[in-house]
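Asker: got a sequence here, can you build the structure:
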Amino acid sequence: MRVGNRSARSRLGRAAAACAVALAAAFAATAPSAHAEASGPAVDVTVNTQEGLGTIPATAYGLNSAVWDAQMNTPAVAGLLGQAGVGVLRYPGGSYGDIYHWQTNTAPGGYVAPGTDFDAFMGTVKTIGAQPMLIADYGSGTPQEAADWVRYANITKGYGAKYWEIGNEIYGNGYYGSGWETDTHTDKSPTAYADNVVQYASAMKAVDPSIKIGAVLTLPGNWPDGVLAAGDAADWNRTVLSIAGSAVDFVIVHWYPGGQGAATMLAEPAQLTGELAQLRQEIDQYAGANAANLQVALTEINSNQYEDTQPDALFGADAYFTALEDGVFTADWWDTHNGATSVGTAPDGATDYGDYGILSSGGCVGTTCEPAMNTPFPTYFALSMLSKVGRPGDTLVRAGTDQQLVAAHAVRQANGDLAVELVNKDPDNTYTVKLNYTGYSPSTATPTVYSYADEGTAITSAAQGSSSTQTLPPYSIETVVLTPSGQNATALTAPGAPTVSAVTDTSATVNWPASSGGAVTRYGVYRQVGTVSELLAESTSTGATLHNLVPGTSYTVNVLATDQAGHLSQPSAPLTFTTGTPSSSTCAASYQFSDGWGSGWVANITVTDTGPAAIDGWTLNFSFPDAGESVSSGWNGNWTTTGTSVRVTSLDSNAQLAPYSGNSTTVGFVGSNTGAYGPPTAISLNGTVCTTTYTS
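Answerer: Just a heads-up that it's a prediction; the model follows:
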């Protein structure tokens, strides 16, 4: 998230406090926008239920609430949030988390509305059947204050509050030059934050060892990721993980993409996959022995564009599931109420009030006023649609589309039904969607389709279309729910979560807990390749060694069991691992990250001839793992790029490399990134994959 975005959002929160007045809930009727519904080309959507992406947790669908919001605990709001299926409510609200004192329900320097104290908040949480995500005051509080809050919440009151963040966006405390977050500590460095997180965790877990503690990080490619302040040896994420990684249970990131315009914004959810993958790499590299246990919470998310109109709803519908598919255990939308700040017009002609809330605050900008208090904005219906697709315990499965303006996500529900969410990001065209399935045979019954039309006032449902064809109007969200035919039937449960060991450059060993519910004839280990499953190994036991893997390559696999009738079980949880580079090669390469600033970075690559023959003229090849990465400029070589593939050839001055590590040469480049900027997983010299190491 960029600094300017966060600063603006702080102002929005305070504007919302001024706007929020206690009025009865009312719903303003707003007519859907008109469109030229010229049919676009047919869209192929493929759903592969053999490619599992994990189970939807009870904490999946989250939302922020704030103590400056006088409506946060009213019956009207509780009713709306309960109907939307909200599973997590975050409190006390963004940057207020670093000025809020729970005992007195005060936030010095900020407005706190009546009726927003912790007990009132927990009443709403319990009413809607959600869980709290609580921000312990790091900026102006102490470990003792946080520990006392845990004691009151879980010992005195028995609330069972499980998830506790230590501070909000503390990296915005001015240490890197931009400051919006309160931090009264003399030392505002990432080292000081990490050391203090360890103290907070110790004090809080001494009261209740069952709680989960979260530390603040930033997503790769989002400020201040990669930034080094004077005297620092590492950036925020690396420092916090290396010191506090062993003391916490999850990490916290926020995501507000910085692109401009609806079309750019609606393409941005695809960036999350690379950014979350790179974050996981950082966790694995720097958090030590506890790395595998650290989960990721996305506790603030919004588009920063057209916040209370249909484009933001489409963004949310796509981004929630993208985040969950990529491993977060909660995605928490910003915000319940936020307040009108500016007036604009969305591409569909709807009025945008610059309001990040899912419910209207009823405020005005000049003579232009929002609809009545608590009127749902389109983002409310996008959030409500999530539970039509999948509920906690259901299995996320792979879905793909051949049209970039149509997003698809799918869930295998616990009762055997298959739900496919379709998001049309085109403001003008209706698409005919052709549905294709792997691993699932739908019945011939007409599917139930839940629809949210452009700027609609409700989600509608009807039996329409067929299991193979649906019509998707402009700027709409549809969820198609299909019932299974008898061909899907098996009593076998999914195998347990697989683990990996003995990973080399060309092989890996995968083990898993057995499937139950019947006799298993064999297990298959399948690689996810888009929406196509590639069988890598079969076994009659609960383990298999995968051979002939490609060095320096990321693999995501599922394990499926086969019963005596030849039916496949549902897939296991996904397992992702990356093969190494050869331990013995005729060349060595060292990739060194030097500096970064969110949208770019500097790296150097040192190559060494470790073989028996001298090299006179060399070519270096590697590929970036993310589509948003590119080389802006390079030195000490001739640089050419094709897509994400990079080729560097020698200059006359560095063409000769002596054998047996006689000498090395270093090339470097300035990279540009939109989103993640992960390092290449393998580097080749004259066609040979080198033994590759990474430093920062």
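Asker: going forward, measure contacts and count neighbours with C-alpha atoms only.
Answerer: Noted.
Asker: for the most centrally placed residue in the chain, which three-state class applies?
Answerer: When Cα atoms, centre = their mean is applied to the chain, the residue found nearest the centroid is A323 (3.1 Å). Under DSSP: H, G, I helix; E, B strand; the rest coil, A323 falls in the helix class.
Asker: now for it: which residues touch it?
Answerer: Listed by Cα atoms under 8 Å, 6 or more residues apart in numbering, the contact partners of A323 are L272, T273, A331.
Asker: any idea how far Q50 is from it?
Answerer: Using Cα to Cα, to the nearest Å, A323 is found at 20 Å from Q50.
Asker: try P311
Answerer: 32 Å.
Asker: just to revisit the earlier point, of the contacts of A323, which belong to helices?
Answerer: Taking DSSP state H as the definition of helices, those contribute L272, T273.
Asker: so which of the contacts of A323 would you say is closest to Y475?
Answerer: L272 (21.5 Å; Cα to Cα).
Asker: and whichever strand or helix holds Q281, what does it pack against?
Answerer: Assigning secondary structure by DSSP states H and E places Q281 in helix 271-286. Under the contact criterion of 3 or more Cα pairs under 8 Å, 6 or more residues apart in numbering; DSSP states H and E, helix 271-286 touches helix 236-244, helix 310-325.
Asker: could you check the angle helix 310-325 makes with it?
Answerer: 30 degrees (axes from the mean of the first three to the mean of the last three Cα atoms, to 10 degrees).
Asker: now the helix or strand following helix 271-286, how far from the centre of its chain.
Answerer: Proceeding N to C from helix 271-286, the next assigned helix or strand is strand 295-301, under DSSP H and E. In terms of Cα atoms, centre = their mean, to the nearest Å, the centre of strand 295-301 is set 7 Å apart from its chain centre.
Asker: one more to put side by side:
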Amino acid sequence: MNSLSVTWRSLACVLFSPVLALAQSVAVTVNTGTAVRTVDERVFGLNATMWDGEAGSAQTVNLIQQAGVRTIRIPGGSLSDEYHWRVNKTLNNTWTWSSGMNKFADLITGVNAQAFVTVNYGSGTPEEAAAWVAYANAATTSDAAIGTDSKGYNWQNAGTWAALRAAAPLGTDDGMNFLRRSRATPYALKYWEIGNECYGSWETDQQAVQWDPFTYATRAKDYITRMKAVDPTIKIGVVVQANEDELDAKSPQTPLVTNPRTGAAKKGWTPRVLARLKELGVTPDTVIYHRYEQAPKADAITWGGAYENDATLLQKAKTWPTDAAAIRQMVTDYLGATEGAKVEIVVTENNSVYAKPGKQTTNLVNGLFLADSIANVMQTEINALLWWDLRNGTDFTNNNGTDLYGWRGWGDYGIISSAASGGPATSYEGYPTYYAFKLLSKFARHGDSVVQATSGSSLLSVFAVKTLAGDTNLLVINKDPSATTTANFTVNGFTPASSASVFSYGKPQDDAAKPGGSGATDLASSTMTVSGASFSASFAPYSMTVIALSPASTTPTTPTTPTTPTTPTAPSTGGGGGGGGGGAPSLWFVGVLAALAWVRTFRKYSRA
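Answerer: Below you'll find the predicted structure:
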């Protein structure tokens, strides 16, 4: 299979034809003078895991660079609460994991990415976390004391661990050569978080009172104090949930806390953590949120409820503003307006299903969802989104039903494959989620301005940015599985040049990756003619497209400066912000069928 882009192949995803003007038609308005926020590169993030032995390989680094990933989180979701970084083991295991700090560092530095590090709350100590900060960030001359922890291990001082980083490997490995990197220069890892989903009884928690918000917040103070004593410049986050009443059934149900604004008594994890932190005089730098959109079929059968559904998944991302607003309200309520304003919201895990990944995770719908999720997060004040994950593992045992779109008969959270008999031939094949990242790198980069875009259909999401170079880029996601949709664009405040660059990914590229498939598996690219600020383009079913409009003049409109951070409001029922409205599409005309028949002659492809 040829992985090179073929210019004319983009016609399979984006069609410009008088005949196709009769297809379903949607009005799209872009207001380039109305800024929503500034793009933070941390939204283009990805989790790396300790069980991925290829995490730091040159080939992985090259693929992640090409995908435009700008942030990496380590060491591996729920296992973070069992992971001892110094020995690259979890709990009392005698064996080591495939990737440790050495390979993680190769990935982070190779991509030149920012990083989030999850320290061990469940079975670790604040001193262990502080020593990890020292290894990553301290100078070899640092004498910041760390000391002996509650388990009796003496972590000495920060310089001890910086010196280990700077040392050359020993002739006889003492089990720590993977940490000897001959590197005196610190890695300068800025973002840290205390534990992973510590509110959940699925997490390892060796505290006397397990999954307890009071205990968590109390220990968090000690973690923050000790970690910042080593490096006061780092940013440290605590884990939260978006629902004020949400609490695991196995967590202590009391005491309740009172919301200072509403007077209501609340038992939820987030209110109790934040209220305790305020009581202790501690303001975290970030609050950490994880979001998975669906239950797996096996769990839904056991406990009831809905499970993976393509159409449902593709409408989930537009609710990000609701979650962002709920979290911001709790931060303000329980920490106070002044201290709460210092706290940023970040999302360090997101995917389509919370466990038992089936075929939806590896097929085209999840790629569309990834692009939609990140683009909708950019409509909120959330400053980071890290997808779960880079490379996870091939699983044939979950929901691979024919009611889900796609030809791959296995699940995998990763954006890059893991070789398996009957599945991927190598551990370096990009899934549609990989190409969604790559497409987003054509859409927006750090410092660009997100501007207002609205669509008249919930099946056609449209987003827009003004780039630092003065271009206007449009991201269009057609969520309809079978119908081509024509968008009638009105771009206010910007006059585009007569030619635009187009990048797209959809069914033709995905199908080309099938065994025996033909054609290009990479993004398709082309140019299109644009006749002023009002123009039309048609988008193939299940496709995602970026249209890059350069200005006709050298004096583009400067968008209004957004408030930072932008506090979102709940989305309206009529759409907006790029998430798509609920307008009904117009009729499907016979003329488009002939055009689609012509197009089909060219089609082919390509947790924790």
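Asker: care to give me the TM-score?
Answerer: Remark: TM-score between the superposed chains equals 0.72 [TM-score structural alignment, normalised by the length of the second structure]; 469 aligned residues with a Cα RMSD of 3.0 Å.
Asker: ok, P311 and Q50 of the first structure, which is more surrounded?
Answerer: Neighbours per residue (other Cα atoms under 10 Å) separate P311 of the first structure from Q50, with P311 holding more: 30 against 26.
Asker: which residue sits closest to the counterpart of V365 of the second structure in the first structure, ignoring its sequence neighbours?
Answerer: Using TM-score structural alignment as the criterion, V365 of the second structure maps onto P311 of the first structure. Counting by Cα to Cα, 6 or more residues apart in numbering, A262 is the residue found nearest to P311 of the first structure once chain neighbours are left out, at 6.4 Å.
Asker: re earlier: which bit of the second structure covers the helix holding Q281 of the first structure?
Answerer: With TM-score structural alignment as the criterion, helix 271-286 of the first structure aligns to 319-334.
Asker: neighbouring contacts of the matching stretch?
Answerer: The contact list for stretch 319-334 of the second structure, computed with Cα under 8 Å, 6+ apart, reads 241-244, 259-261, 270-271, 274-275, 278, 339-341, 343, 345, 373, 376-377, 379-382, 567-571.
Asker: if I look at P574 of the first structure, how far off is L241 of the first structure?
Answerer: Separation of P574 of the first structure from L241 of the first structure (Cα to Cα): 24 Å.
Asker: between these two, which is the more surrounded one?
Answerer: Neighbours per residue, other Cα under 10 Å: of P574 of the first structure and L241, the larger number sits with L241, 27 against 23.
Asker: identify the residue of the second structure aligned to that one.
Answerer: By TM-score structural alignment, L241 of the first structure lines up with L274.
Asker: with adjacent residues omitted, what lies nearest to that match?
Answerer: Among residues not flanking L274 of the second structure along the chain, Y334 sits closest, at 5.8 Å (Cα to Cα, 6+ apart).
Asker: wait, S534 of the second structure sits on N488?
Answerer: Yes - between S534 of the second structure and N488 there is a contact at 7.3 Å, judged by Cα atoms under 8 Å.
Asker: neighbour count winner among the two?
Answerer: N488 (19 against 15).
Asker: then the more buried one would be within a helix, right?
Answerer: No - counting by three-state DSSP, one finds N488 of the second structure to be strand, located in no helix.
Asker: report the contact partners of it.
Answerer: N488 of the second structure neighbours (Cα under 8 Å, 6+ apart): S25, V26, A27, V28, S534, F535, S536, A537.
Asker: so how far is T29 of the second structure from it?
Answerer: Taking Cα to Cα, one finds N488 of the second structure at 8 Å from T29 of the second structure.
Asker: could you do Y187 of the second structure as well?
Answerer: 44 Å.
Asker: do the same with G195 of the second structure
Answerer: Noted for G195 of the second structure: a distance of 43 Å to T29 of the second structure, by Cα to Cα.
Asker: neighbour count: these two, which is higher?
Answerer: More crowded of G195 of the second structure and T29, by other Cα under 10 Å: G195, with 30 against 23.
Asker: what's the match for that one in the first structure?
Answerer: Under the alignment by TM-score structural alignment, G195 of the second structure pairs with G167 in the first structure.
Asker: quick one: neighbours of the nearest residue to its match once chain neighbours are set aside, just the number.
Answerer: Counting by Cα to Cα, 6+ apart, G167 of the first structure lies nearest to Y138, which is 4.6 Å off, once chain neighbours are set aside. Using other Cα under 10 Å, Y138 of the first structure is surrounded by 27 other residues.
Asker: which ones are touching Y138 of the first structure?
Answerer: G97, D98, I166, G167, N168, D183.
Asker: the fifth one contacts S95, doesn't it?
Answerer: When you say that, I think you mean N168 of the first structure. Yes - with contact defined as Cα under 8 Å, N168 of the first structure counts as touching S95 (5.9 Å).
Asker: who touches both of these two?
Answerer: Joint contacts of N168 of the first structure and S95 (Cα under 8 Å, 6+ apart) are E181.
Asker: quick one: the helices in the stretch 1-150 of the first structure?
Answerer: Along the stretch 1-150 of the first structure, the segments classed as helices by DSSP state H, counting those that start in this stretch run 3-19, 75-84, 118-128, 143-150.
Asker: what is the burial count for G231 of the first structure?
Answerer: For G231 of the first structure, using other Cα under 10 Å, the count is 6.
Asker: what helix or strand does it sit in?
Answerer: Applying DSSP H and E as the criterion places G231 of the first structure outside every helix and strand.
Asker: what's near enough to touch it?
Answerer: For G231 of the first structure, the contact set (Cα under 8 Å, 6+ apart) is empty.
Asker: ok, now how distant is the equivalent of T380 of the second structure over in the first structure from Q404 of the first structure?
Answerer: Counting by TM-score structural alignment, T380 of the second structure corresponds to D326 in the first structure. Computed as Cα to Cα, the D326 of the first structure to Q404 of the first structure distance reads 19 Å.
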